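A.B. asks: sequence isn't available, so here's the structure alone:
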């Protein structure tokens, strides 16, 4: 991630939580007090975000020592220590909730992504994310997908052309939509078109495109679509993809499956911060 953007995002998150000051911590903790704490995974999963979390704490205490005990993207067991930190007690307490929110969210996404990637073992098919991300958290959530073994789709609207059903309806036809985009974007920009039917697949293959999004097709139609495409363009399936259906969909021969719920419905991984010094434990 862009380090300038990352630091600004962290500052915005801390500012949202701290506001005019951490009344509780400032009332109870001396300014020069130092403490040590551990980050503990309270359930098994894939860890993502430790370097980012380190920066959250170090934004309030630049001298804080943060030692990761596991690698990014590593699977961990329940009650496994994933990091050890030591520094200003006030900084640890004040940054705790922002740090945990990020780490739990990102690790939940990485865990879900890994589950789907594992479902496709042995197949030449990628698991893609989408733009269905939490506003303001897209860089963090797409990073978590990568740590889970997935692949990022376009980051935003400026990172590639995807002509969907509403675009086609507005332009008047698929051909007109592709022609208008090509005239404006130039020959270097890749174009992906959404197709809901085999008739649309046939039409799309007659146009100068690079990829097809096969949306909400049943398994039989997906197989037929892949046969029609025959490697001419990139084939991506989306819609109705679950852990129970993803393997069968991938086995149709598509190059990738895009899964929105990787980021919009992932459950946060349960992670706690526990002080190792007497009288300073806090998990609120």
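C.D. replies: Perfect, thanks for sending it. Computed from a prediction, not measured in an experiment: that's the story for all the values here.
A.B. asks: can we go C-alpha only for contacts and neighbour counts from here?
C.D. replies: OK.
A.B. asks: any idea how far stretch 30-48 is from the middle of the chain?
C.D. replies: Centroid separation between stretch 30-48 and its chain, computed with CA atoms, centre = their mean, to the nearest Å, is 23 Å.
A.B. asks: likewise stretch 207-224?
C.D. replies: 24 Å.
A.B. asks: for that stretch, measure first residue to last.
C.D. replies: Start and end residues of stretch 207-224 are separated by 19 Å (CA to CA, to the nearest Å).
A.B. asks: list the buried residues for that stretch?
C.D. replies: 208-217, 221-223 (16 or more other CA atoms under 10 Å).
A.B. asks: possible to save those as a markdown table with distance to residue 41 and secondary structure?
C.D. replies: Shown next, in a markdown table, are the buried residues of stretch 207-224 (distance: CA to CA, whole Å; DSSP: H, G, I helix; E, B strand; the rest coil):
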| residue | distance to residue 41 | secondary structure |
| --- | --- | --- |
| 208 | 49 | coil |
| 209 | 45 | coil |
| 210 | 43 | coil |
| 211 | 40 | strand |
| 212 | 40 | strand |
| 213 | 37 | strand |
| 214 | 38 | strand |
| 215 | 37 | strand |
| 216 | 37 | coil |
| 217 | 39 | coil |
| 221 | 43 | helix |
| 222 | 40 | helix |
| 223 | 42 | helix |
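A.B. asks: show me where this protein has helices.
C.D. replies: Using DSSP state H, the helices of the chain run over 3-18, 23-28, 50-60, 89-119, 138-147, 165-171, 174-185, 198-205, 219-229, 246-250, 261-264.
A.B. asks: putting a second one here so we can go through both:
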């Protein structure tokens, strides 16, 4: 199973909770008051701007959780580009049901399309290099799964999903444990052979110590300028994967990729992506 095809049942609890939050304790009182129950319509989910689409699976689930009888056709799939004015999805059936699910579906789709679009812009800047653009754990609480899915839709890659996925030794771990050598020796003594190990450094002397001690397969080069990144890549000389992080902007990412790093991670893909303007038109 590829991550871009997550089973609906995994996503449903998250979407159900969002619907419960929006519908409140008594449901959609406005729609119930003004729309006769037998009224049917076809609504179109339209893009207001050019974008990379994400959240269509989530929107479909949202509408079907409100009313499983709604007929839904997706015209532009997750991960595909769209132009302003294009219809992404049509929903046919009970007007009341469509209106009751509208806001949750649009909130998810707009937010996730924003992440996919921002990711695609970052990825485009690395064209011609081997660098992969990855997200981080700087995601909206409870929405990490779909936000990381949106990064994939934008052509990026995923970093850890949780603290249990891999060992990532950060600067505070090093400080609390008493140095680079201490954390790496402890990791070699206690970590499972199945667990990947990455360690963060922000100075070249730390990197030299990491290479001397061993025990990590990836080094995170944190907040280094491009000249230092190039020196770090040369020091590593292919014996570990290199990841650049910190101060990663769209204006700078091409020059970071040119240093030869394997990965470039950016929390901005998720925490600073704006929502794309989508509308549901009857």
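C.D. replies: Perfect, I can see it now. What you see is a predicted model, and the numbers here were worked out from it, not measured in a lab.
A.B. asks: quick TM-score on the pair, please.
C.D. replies: Scored against TM-score structural alignment, normalised by the length of the second structure, the superposed chains reach a TM-score of 0.95; 275 aligned residues with a CA RMSD of 1.0 Å.
A.B. asks: hmm, back to that, between the buried residues of stretch 207-224 of the first structure, which is closest to residue 127 of the first structure?
C.D. replies: Within those, proximity to residue 127 of the first structure (CA to CA) peaks at residue 213, which comes in at 13.6 Å.
A.B. asks: distance of that closest one from residue 40 of the first structure?
C.D. replies: Noted for residue 213 of the first structure: a distance of 40 Å to residue 40 of the first structure, by CA to CA.
A.B. asks: list the contacts for residue 280 of the second structure?
C.D. replies: If a contact means CA atoms under 8 Å, 6 or more residues apart in numbering, then residue 280 of the second structure has 43-46, 102, 106 as its contacts.
A.B. asks: check contacts around residue 196 of the second structure.
C.D. replies: Applying CA under 8 Å, 6+ apart to residue 196 of the second structure gives the contacts 166-167, 216-217.
A.B. asks: what's it aligned with over in the first structure?
C.D. replies: Matched to the first structure by TM-score structural alignment, residue 196 of the second structure sits across from residue 190.
A.B. asks: now swap in residue 268 of the second structure and tell me
C.D. replies: Applying TM-score structural alignment, one finds that residue 268 of the second structure aligns to residue 261 in the first structure.
A.B. asks: chain neighbours aside, what residue packs nearest to its match?
C.D. replies: residue 132 (7.6 Å; CA to CA, 6 or more residues apart in numbering).
A.B. asks: aligned partner of that neighbour in the second structure?
C.D. replies: If you follow residue 132 of the first structure across to the second structure using TM-score structural alignment, you land on residue 138.
A.B. asks: cross-check the contact I'm expecting between that match and residue 272.
C.D. replies: No: counting by CA atoms under 8 Å, residue 272 is not a contact partner of residue 138 of the second structure; they are 9.6 Å apart.
A.B. asks: got the helices of the first structure as JSON lines, with distance to residue 127 of the first structure columns?
C.D. replies: Output for the helices of the first structure, formatted as JSON lines (distance: least, CA to CA, whole Å):
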{"stretch": "helix 3-18", "distance to residue 127 of the first structure": "25"}
{"stretch": "helix 23-28", "distance to residue 127 of the first structure": "43"}
{"stretch": "helix 50-60", "distance to residue 127 of the first structure": "23"}
{"stretch": "helix 89-119", "distance to residue 127 of the first structure": "6"}
{"stretch": "helix 138-147", "distance to residue 127 of the first structure": "9"}
{"stretch": "helix 165-171", "distance to residue 127 of the first structure": "23"}
{"stretch": "helix 174-185", "distance to residue 127 of the first structure": "26"}
{"stretch": "helix 198-205", "distance to residue 127 of the first structure": "22"}
{"stretch": "helix 219-229", "distance to residue 127 of the first structure": "17"}
{"stretch": "helix 246-250", "distance to residue 127 of the first structure": "9"}
{"stretch": "helix 261-264", "distance to residue 127 of the first structure": "10"}
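A.B. asks: go through these and name the closest to residue 82 of the first structure.
C.D. replies: When these are compared by CA to CA, helix 50-60 sits nearest residue 82 of the first structure, at 8.5 Å.
A.B. asks: residue 138 of the first structure: what's it in contact with?
C.D. replies: Shown in contact with residue 138 of the first structure (CA under 8 Å, 6+ apart): residue 131.
A.B. asks: separation between it and residue 159 of the first structure?
C.D. replies: Remark: distance between residue 138 of the first structure and residue 159 of the first structure (CA to CA) = 14 Å.
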